[in-house]
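Q: sequence and computational prediction follow.
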Amino acid sequence: MLGRTASSLFWMSRYHERAQNVTKLLEVAYRGAIMSHTGQEHGTHWTFAMSCSGCDSDFSERYDELNLRNVVNFMVFSKDNPVSVRNSLELARNNARAVRTGITAELWEAINTTWIDFADVNPQTITQEKLPDFLAWTNQRSHLFRGALLNTILRDDGYFFSQMGNFVERADNTVRILNTQYYSLLPDNDIVDDGSMERYQWSAILRALSGRRSYRFAYPNARLKPFNIAEFLILRREMPRSLAHCYHWLSDTAEDLGQFYGSREPSLDMAKEIALSLSEKQMREIYQEGLHEFLTDFIGRNNLFAQKLSEDYNFA
């Protein structure tokens, strides 16, 4: 496979995953904004969404007021925001179009119709009342893309590069949310009142990563606790957005790719090493080493893996 083809498939999946991640953050922020929380300041919920996506400073440079209209314009529709839903969907579609003959009709249809329908939306029509349905639609379109990918694509190198793009982006999103909110997951916050700021932040983290209900299944007899939440989102492989789950998939996909080509590039071994390091970790060790330090180091390792993968397979 040509390097530019591998690159397009990798980024096609990565951008679609990014669009969904930003959408989930906005869903959580909107939910928080319409509910009353003890100690919550005006704009805290929108700040949560923007800081987790890494665009809070860019927003501050462009807008004087933190409100729903400005946040939605910037996070969803802005051409100037690199991580906006608009830019992510458009770039996903552009990458898919570059490899149009290498993907299935079902996958192309899911990507192309999503972009066409999104591009037809007038941002001014997305009022506070209509925002939840619009975000739900965007989220569902990401699920449609993922379903078409998993159910129609041949299990060859194109599929493997697509999978890698998806899980590199997912791991990046999870670790950045955790790192932005790491202070609320420290052991000192283990005992709090039900109406506390920390409890809201814990719920927001879980909801942003689609884990609020599955947490209850994983810890059926435990209330929300920072130790459990951190363990759930870092080390529990059964949680689809945990770091361990992402690198379990990346390691397995790297193995498949190596077998497909009959050779192993350094990046494939790197994925296996990261997955193994997570499987051997205990949450208490991570706390002892420093949660913030662990998460910051993981961001670097995840970025390095993606960079090394692009070098090994000559991404254009």
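A: Noted; the coordinates are in hand.

Q: could you use CA atoms for every contact and neighbour count after this?
A: OK.

Q: counting by contacts, list what the one helix or strand Val168 maps to packs against.
A: Assigned by DSSP states H and E, Val168 belongs to helix 157-180. Under the contact criterion of 3 or more C-alpha pairs under 8 Å, 6 or more residues apart in numbering; DSSP states H and E, helix 157-180 touches helix 3-33, helix 44-53, helix 243-261, helix 291-312.

Q: buried ones in the second one?
A: Of the residues in helix 44-53, those with enough neighbours to count as buried (16 or more other C-alpha atoms under 10 Å) are 45-53.

Q: again, but for the third one
A: The neighbour-count check on helix 243-261 (16+ other C-alpha under 10 Å) flags 243-258 as buried.

Q: remind me what the helix or strand following that helix packs against, helices and strands.
A: Counting by DSSP H and E, the element after helix 243-261 in chain order, helix or strand, is helix 266-279. Counting contacts by 3+ C-alpha pairs under 8 Å, 6+ apart, helix 266-279 is packed against helix 243-261, helix 291-312.

Q: okay, the ones you listed in CSV with distance to Ser184 next?
A: Formatted as CSV, the helices and strands packed on helix 266-279 follow (distance: least, C-alpha to C-alpha, whole Å):
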stretch, distance to Ser184
helix 243-261, 19
helix 291-312, 11
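
Q: between those, which gets nearest to Leu91?
A: helix 291-312 (17.6 Å; C-alpha to C-alpha).

Q: from the chain's centroid, how far away is the closest one?
A: Centre-to-centre, helix 291-312 and its host chain are 15 Å apart (C-alpha atoms, centre = their mean, to the nearest Å).

Q: check stretch 11-27 too.
A: For stretch 11-27, the separation from the chain centroid amounts to 6 Å (computed by C-alpha atoms, centre = their mean).

Q: next SSE after the helix holding Val168?
A: Following helix 157-180 toward the C-terminus (DSSP H and E): helix 197-208.

Q: which ones are touching Ala29?
A: Neighbour list for Ala29: 45-46, 48-49 [criterion: C-alpha atoms under 8 Å, 6 or more residues apart in numbering].

Q: what is the burial count for Gly39?
A: Gly39 has 9 neighbours, counted by other C-alpha atoms under 10 Å.

Q: so it: helix, strand or coil?
A: coil (DSSP: H, G, I helix; E, B strand; the rest coil).

Q: what distance do you get for it to Gly195?
A: 9 Å (C-alpha to C-alpha, to the nearest Å).

Q: so for Ala98, which of the helices and strands packed on helix 266-279 sits nearest?
A: Across these, Ala98 has its closest neighbour in helix 291-312 (17.2 Å, C-alpha to C-alpha).

Q: alright, now check it against this:
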Amino acid sequence: MLTRIANSLYWTGRYLERSEHLARYLRVQYFSMQDIPMQDSRAFTLRSIERMYKGDNDPEKTLSEAEVLRSVGMSYEEPSSIRSTVRLARENARALRHVISTELWESINAFYLYCNNFSPDFFVTHGLHEFTSEVGRCCAIIRSRLDDTLLQDETWTLMKLGIHLERAVQLLRILLSKLYDIEEMNARGDNPILRQYQGTVILKILEGFDLHQQIYHQPLSPQTTVDFLVAHPQFARSATYNLRAVTTLIERLDGNAPEKNPVLFQAGKLFHYFRYLEYAEVEDDLVGQLSKALDSVYALHDAIQARYFGESE
């Protein structure tokens, strides 16, 4: 397969997965401010959204709700917006029409058309929940088309590789964004119950709240949250689950060749780090440890890019 085609398959998967996580973060974080009895809950929520989308961590910055929502949801000028991410997925997929199924292409194209035709003014005033929920529904349809209408060959493997690596990236970014929120609340001396509620928000963003309750049978705590989201091998959004998938997919790309593959070795080490992470070893510097882990996932991407595509995105 041409490296250009392989690269487009990988990035189609990454952009699709990214759009869903961005949409879920925006929906859950935005509507959570209605449940927080804080004097400046709106400003706090908008700062959190800005941090997740743009990496902006200035607590003194004055934010306009309409401008923030339009920028992160609808703006094509903002490369990290939901709309921009969906357009990038569609642009990559358009170059793949000769290697992917008609059904998969049509579902990706329909997703783009829905986002492109959605009114930015309606999104800002009334349409946020509708739009972000539809993003999740469209991504679920696309994943089903990927699994049901393609052979599980190199094409399927590369798209799945992009999906699972991006899912690990977004998990860590969401955790870090919410930990910064908690640090901000600590600095202001906010009610501990409000800080604890941020753990609930994290789990709802990642659609793991109910599963967490079923598994642990105890009040939510920082330890159970980290154990579940990072180390649990059977939760499909956990770091462990997705790094195991990445490792398996890299093995498929190599055809289980006997010679040592440094990228596979790198992925395997990262999988085992997440799988056997002990909360007690990281709790004193959780932000620092998760930041290092995120850097390691980015480094794994760089290694994948260099070995299989021979270029950088």
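A: Good, I have the coordinates. Computed from a predicted structure; not experimentally measured.

Q: okay if I get the buried residues of helix 44-53 of structure 1 as JSON lines plus distance to Glu231 of structure 1?
A: As requested, these are arranged in JSON lines below (distance: C-alpha to C-alpha, whole Å):
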{"residue": "His45", "distance to Glu231 of structure 1": "24"}
{"residue": "Trp46", "distance to Glu231 of structure 1": "26"}
{"residue": "Thr47", "distance to Glu231 of structure 1": "25"}
{"residue": "Phe48", "distance to Glu231 of structure 1": "21"}
{"residue": "Ala49", "distance to Glu231 of structure 1": "22"}
{"residue": "Met50", "distance to Glu231 of structure 1": "24"}
{"residue": "Ser51", "distance to Glu231 of structure 1": "22"}
{"residue": "Cys52", "distance to Glu231 of structure 1": "19"}
{"residue": "Ser53", "distance to Glu231 of structure 1": "22"}
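
Q: and which of those is nearest to Gln288 of structure 1?
A: Among the buried residues of helix 44-53 of structure 1, Cys52 lies closest to Gln288 of structure 1 (C-alpha to C-alpha), at 24.3 Å.

Q: and that closest one, what does it touch?
A: 25, 176-177, 180.

Q: ok, Arg27 of structure 2 touching Leu128?
A: Yes: Arg27 of structure 2 lies in contact with Leu128 (C-alpha atoms under 8 Å); the separation is 7.0 Å.

Q: nearest residue to Thr200 of structure 2 in space, please, no chain neighbours.
A: Phe209 (6.8 Å; C-alpha to C-alpha, 6 or more residues apart in numbering).

Q: what's that neighbour aligned with over in structure 1?
A: Using TM-score structural alignment, the partner of Phe209 of structure 2 in structure 1 is Arg212.

Q: that match touches Trp202, doesn't it?
A: No: here Arg212 of structure 1 lies out of contact with Trp202, judged by C-alpha under 8 Å, at a distance of 9.2 Å.

Q: mind listing what's buried along stretch 200-216 of structure 1?
A: Residues of stretch 200-216 of structure 1 classed as buried: 200-212, 215 (neighbour count, 16+ other C-alpha under 10 Å).

Q: could you let me know which of these ends up closest to Leu9 of structure 1?
A: Using C-alpha to C-alpha, the buried residues of stretch 200-216 of structure 1 come closest to Leu9 of structure 1 at Leu209, 23.9 Å.

Q: need the contact list for the closest one.
A: Leu209 of structure 1 is in contact with 21, 24, 174, 241, counting by C-alpha under 8 Å, 6+ apart.

Q: top of those residues by neighbour count?
A: Sorting those by how many neighbours each has (other C-alpha under 10 Å) puts Asn21 first, at 25 neighbours.

Q: residue contacts, Asn73 of structure 1?
A: Pro123.

Q: repeat that for the one 5 residues further on.
A: Ser78 of structure 1 is in contact with 84, 86-87, counting by C-alpha under 8 Å, 6+ apart.

Q: again, 7 Å this time
A: 84, 86 (C-alpha atoms under 7 Å, 6 or more residues apart in numbering).

Q: if I look at the counterpart of it in structure 2, how far off is Ile108 of structure 2?
A: Residue correspondence to structure 2 (TM-score structural alignment): Ser78 of structure 1 is matched to Ser75. According to C-alpha to C-alpha, Ser75 of structure 2 stands 19 Å off from Ile108 of structure 2.

Q: and if you look at Pro79 of structure 2?
A: 19 Å.

Q: which of those two has more neighbours?
A: Regarding Pro79 of structure 2 and Ile108, a neighbour count based on other C-alpha under 10 Å identifies Ile108 as having more, with 25 against 16.

Q: work out for me the element the more buried one sits within.
A: Assessed by DSSP H and E, Ile108 of structure 2 sits inside helix 102-117.

Q: residues making contact with that helix?
A: The contact list for helix 102-117 of structure 2 (C-alpha under 7 Å, 6+ apart) reads 83, 86-87, 90, 93, 97, 138, 142, 145-146.

Q: could you export these as JSON lines, including secondary structure?
A: Listed next are the contacts of helix 102-117 of structure 2 as JSON lines, based on three-state DSSP:
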{"residue": "Arg83", "secondary structure": "helix"}
{"residue": "Val86", "secondary structure": "helix"}
{"residue": "Arg87", "secondary structure": "helix"}
{"residue": "Arg90", "secondary structure": "helix"}
{"residue": "Ala93", "secondary structure": "helix"}
{"residue": "Arg97", "secondary structure": "coil"}
{"residue": "Cys138", "secondary structure": "helix"}
{"residue": "Ile142", "secondary structure": "helix"}
{"residue": "Arg145", "secondary structure": "helix"}
{"residue": "Leu146", "secondary structure": "helix"}
